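In: Sequence and predicted model, in that order:
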Amino acid sequence: MTAAPIATRFTELVGVDYPIVQTGMGWVSGPSLTAATANAGGLGILASATMTFAELETAIARTKTLTDKPFGVNLRADATDAAERVDLMIREGVKVASFALAPKPELIEKLKNAGAVVIPSIGAAKHAVKVASWGADAVIVQGGEGGGHTGPVATSLLLPSVIDALGGRDGQTSIPVIAAGGFFDGRGLVAALAYGADGIAMGTRFLLTSDSAVPDSVKREYLQRGLADTVVSTKVDGMPHRVLRTALVDALESGSRATALLAAARNANEFKQMTGMHWSTMLRDGRTMKKQGERTWQQIIMAGNTPMLLKAGLVDGNTEAGVLASGQVVGMIDDLPSCDELIQSVMTQAHARLTSLSGLDH
């Protein structure tokens, strides 16, 4: 039996049945996973940061052959070809543009004028207020429990702070809020809705599905881990990055800064060769990152680590030479359902919890 939908402002905004988002994870969120999520009634998001422009073009076309449901593409707002990628999305009729960094107001306006929905990810209440004032349609709020780049504040505190900042303390937020970081089942969905959110986003939980292209040997590595088996490291790429504890991560954590920089430079060169990017383009991207954020040149150089170390683990299956991004929620996961089975399970449990809670006032 198919679980009944739960309608929120988010589901109505993007045209999906369930208030569940599969986040754009580099090397993980390809056409198969994105389409499987969309076909299951959630919002699947392609991760384009690790794709060349041509690869993104192919990925969007492939996804459209696998689903006729709405899906999204995650973009780097600071990429030098961000405008061209936006034009591609508009031409292809992609429903949602998600951003790890806030896009400029003119980019938001261009997407909205073309009928696309713009959903940046933010890590602080002030950033939510800013992007809302720029015209963003919704925001994804990721707390410290999440995998990959993350902040220090737990979802249970970050989420209500954002909701309050957007006017939702005693009413409805000015734009829909999607909660991320630590979600894996229907109880979490109900908790997020109770806070005032309009849905949840999950990364690690979708990585650990049968529809994910991550090698089975790597999935087994994740399934063996507990709640204490992740660490937030700044040695991967200079920014806080939650990953599984491995021998490589331990070595990075205990290694010298000079050794880390040398390894990062090698990885940056390999990433350049793999994607066909020119050094001039990478340096231009680096200058943009430095101008828009608070990164030092050392952190920007170290950012070259991320794509190649993640590729080694998540694509090549080499857990000794690669890094495995993971949320703390990995310690709560012990199975590999399909995306459809996962979403049905989440929704069935959510409805059961809502029914149980409705009886508390009698």
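Out: Nice, thanks for sending it over. Residues are numbered from 1 along each chain as shown.

In: From here on, just use CA atoms for contacts and neighbour counts.
Out: Will do.

In: For residue 349, give its distance to residue 341.
Out: Separation of residue 349 from residue 341 (C-alpha to C-alpha, to the nearest Å) stands at 12 Å.

In: Looking at these two, which is more packed in?
Out: Counted by other C-alpha atoms under 10 Å, residue 349 and residue 341 do not tie: residue 349 has more neighbours, with 19 against 14.

In: Verify the stated contact: that one with residue 187.
Out: Yes. The criterion here is C-alpha atoms under 8 Å, and residue 349 meets it with residue 187 at 6.8 Å.

In: In which helix or strand does the nearest residue to residue 57 once chain neighbours are set aside reside?
Out: Once flanking residues are discounted, residue 57 sits nearest to residue 88: 7.3 Å by C-alpha to C-alpha, 6 or more residues apart in numbering. When elements are assigned from DSSP states H and E, residue 88 belongs to helix 82-92.

In: buried residues in that helix?
Out: Across helix 82-92, burial judged by 16 or more other C-alpha atoms under 10 Å covers 82, 85, 86, 88, 89, 90.

In: Determine the number of other residues adjacent to residue 7.
Out: By other C-alpha under 10 Å, 15 other residues sit near residue 7.

In: residue contacts, residue 351?
Out: By C-alpha atoms under 8 Å, 6 or more residues apart in numbering, the residues touching residue 351 are residue 186.

In: brain fart, residue 119
Out: Counted by C-alpha under 8 Å, 6+ apart, residue 119 has contacts 96, 97, 98, 99, 136, 137, 138, 139, 140.

In: next, the one to line up against it:
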Amino acid sequence: METALTRLVGVRHPLVQTGMGWVSGPRLVCATADAGALGILASATMTVEQLRQAVREVKSRTDAPFGVNLRADAGDARERVRIVVDEGVRVASFALAPSRDLIRELKDAGVVVIPSVGARRHAEKVAAWGADAVIVQGGEGGGHTGDVATTVLLPQVVDAVDVPVVAAGGFHDGRGLVAALAYGAAGVAMGTRFLLTSDSPVPAAVKATYLAATVKDITVTTALDGLPHRMLRSELVDSLERAGRTRALVRAVGRAAGFRKLSGMSWSRMVRDGLAMKHGREMTWGQVLLAANTPVLLRASMVDGRTDLGVMASGQVAGVIDDLPSCAALVTRIMAEADAALEDLHALHRTPPAPGVSAR
């Protein structure tokens, strides 16, 4: 299936595996890329050197195009951009809108720039600055998300910009891909669906927790870092929502200390990164620290398997996913489902037989 997305990035299928912290490492990205979709490394949970090593590992294992997801507001964003450029990575995606200068620097080096956005005005801004495409995530998506459904947000953005639009939030099968194409998208991006594959490095017990979840077990909370964050409901999430400011601050400091030891990040840098994520919102100091060390809460679940100590970002589609295929099997299945859905739609436009003439 050829679309504006496949032509832009050079993949066989209009599917994107999003950059999920602690999940989208070389193993998952290579499996996705070899399946013909666009795999994206999540760099926010890597040091600069770990990112360089991860990029080189992917390059050594596959010749297929892949991307790197970057945090535009990170203090070392330009150093990471330099790695993307120097290592010849095909795509740079951003969780937040990159600056005009960062977009120009990447494009001048031949890198395809695809920011993620959650509002029409953000899509218009980055498109005007030169972004090659945008990923539009509706409220159904996992992690930081908005409150506008994909079915409302997607057509708004498609009508507003002249660059390819990739739909995210609520997609997991071929029917969803065809629906997104009908809205005018050039493909779909999926996080939770690729997290729940046999190629994902997430511990088996954590995957089982996802598979057991219903759509009602997935919630949006601001208790983690002051921003709407979609995740599986758990005792930890409930305790964060019940905690007062003082209690939340004490817990945040403890978790921040753990993240500081893990990452080597200074306290001042941690606070600066936390403040950078405020984006004009009212946040307590506990939330500022949590914003900077949210990665350690994700790591507890996604790497260590401690769902009691960590959080599990999740799209609503976790409630309808019930298997763990390989990336190759998943992509093949999605494209077969899409072909079948398109065939059914085409059948609606076939000329009916004349009266008295057999349809056979």
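Out: Done, it's in. Worth saying up front: this structure is predicted, and the values here are computed from it rather than measured.

In: List the TM-score for the superposed pair.
Out: Aligned and superposed, the two chains score 0.94 in TM-score terms (TM-score structural alignment, normalised by the length of the second structure); 349 aligned residues with a C-alpha RMSD of 1.3 Å.

In: residue contacts, residue 297 of the second structure?
Out: When contacts are counted by C-alpha under 8 Å, 6+ apart, residue 297 of the second structure is found next to 255, 309, 310, 311.

In: against the first structure, where does stretch 29-39 of the second structure fall?
Out: Aligning stretch 29-39 of the second structure against the first structure (TM-score structural alignment) gives residues 34-44.

In: Could you work out the end-to-end span of the matching stretch for me?
Out: 4 Å.

In: same check, this time on stretch 177-189 of the first structure
Out: End-to-end distance of stretch 177-189 of the first structure (C-alpha to C-alpha): 12 Å.

In: before we move on, what about stretch 192-209 of the first structure?
Out: 22 Å.

In: Stretch 129-142 of the second structure too?
Out: Stretch 129-142 of the second structure: ends 27 Å apart by C-alpha to C-alpha.

In: what's the matching range in the first structure for it?
Out: Under TM-score structural alignment, the match for stretch 129-142 of the second structure is residues 134-147.

In: one step back: which residue lines up with the residue nearest to residue 57 of the first structure in the second structure?
Out: Under TM-score structural alignment, residue 88 of the first structure pairs with residue 83 in the second structure.

In: which secondary structure elements does the next helix or strand after the helix holding residue 88 of the first structure contact?
Out: The first helix or strand that comes after helix 82-92 of the first structure along the chain, using DSSP H and E, is strand 96-99. Packed against strand 96-99 of the first structure by the contact rule (3 or more C-alpha pairs under 8 Å, 6 or more residues apart in numbering; DSSP states H and E) you find strand 71-75, strand 117-122.

In: Just say which of the ones you listed is most tucked in.
Out: strand 71-75 (a mean of 27; mean count of other C-alpha atoms under 10 Å).

In: Tell me what angle that strand forms with strand 117-122.
Out: If you take axes from the mean of the first three to the mean of the last three C-alpha atoms, to 10 degrees, strand 71-75 of the first structure sits at 50 degrees to strand 117-122.

In: Have a look at how far, on average, strand 71-75 of the first structure is from the second structure.
Out: Using mean C-alpha distance after the TM-score superposition for the first structure, strand 71-75 of the first structure ends up 0.4 Å from its aligned counterpart in the second structure, as a mean over the superposed pairs.

In: ok now the match of stretch 29-39 of the second structure, how far from the chain's centre?
Out: Chain-centre distance of stretch 34-44 of the first structure: 15 Å, with C-alpha atoms, centre = their mean, to the nearest Å.

In: Likewise for stretch 260-275 of the first structure?
Out: A distance of 23 Å separates the centroid of the chain from that of stretch 260-275 of the first structure, by C-alpha atoms, centre = their mean.

In: Which positions within it qualify as buried?
Out: For stretch 260-275 of the first structure, the neighbour count (16+ other C-alpha under 10 Å) marks 260, 261, 263, 264, 265, 266, 267, 268, 269, 270, 271, 272 as buried.

In: residues contacting the spatially closest residue to residue 137 of the second structure that is not a sequence neighbour?
Out: Distances taken as C-alpha to C-alpha, 6+ apart put residue 168 closest to residue 137 of the second structure, at 4.4 Å, once the chain neighbours are dropped. By C-alpha under 8 Å, 6+ apart, residue 168 of the second structure lies in contact with 135, 136, 137, 138, 141, 150, 188, 189, 190.

In: what residue of the first structure matches up with residue 168 of the second structure?
Out: So residue 168 of the second structure corresponds to residue 180, using TM-score structural alignment.
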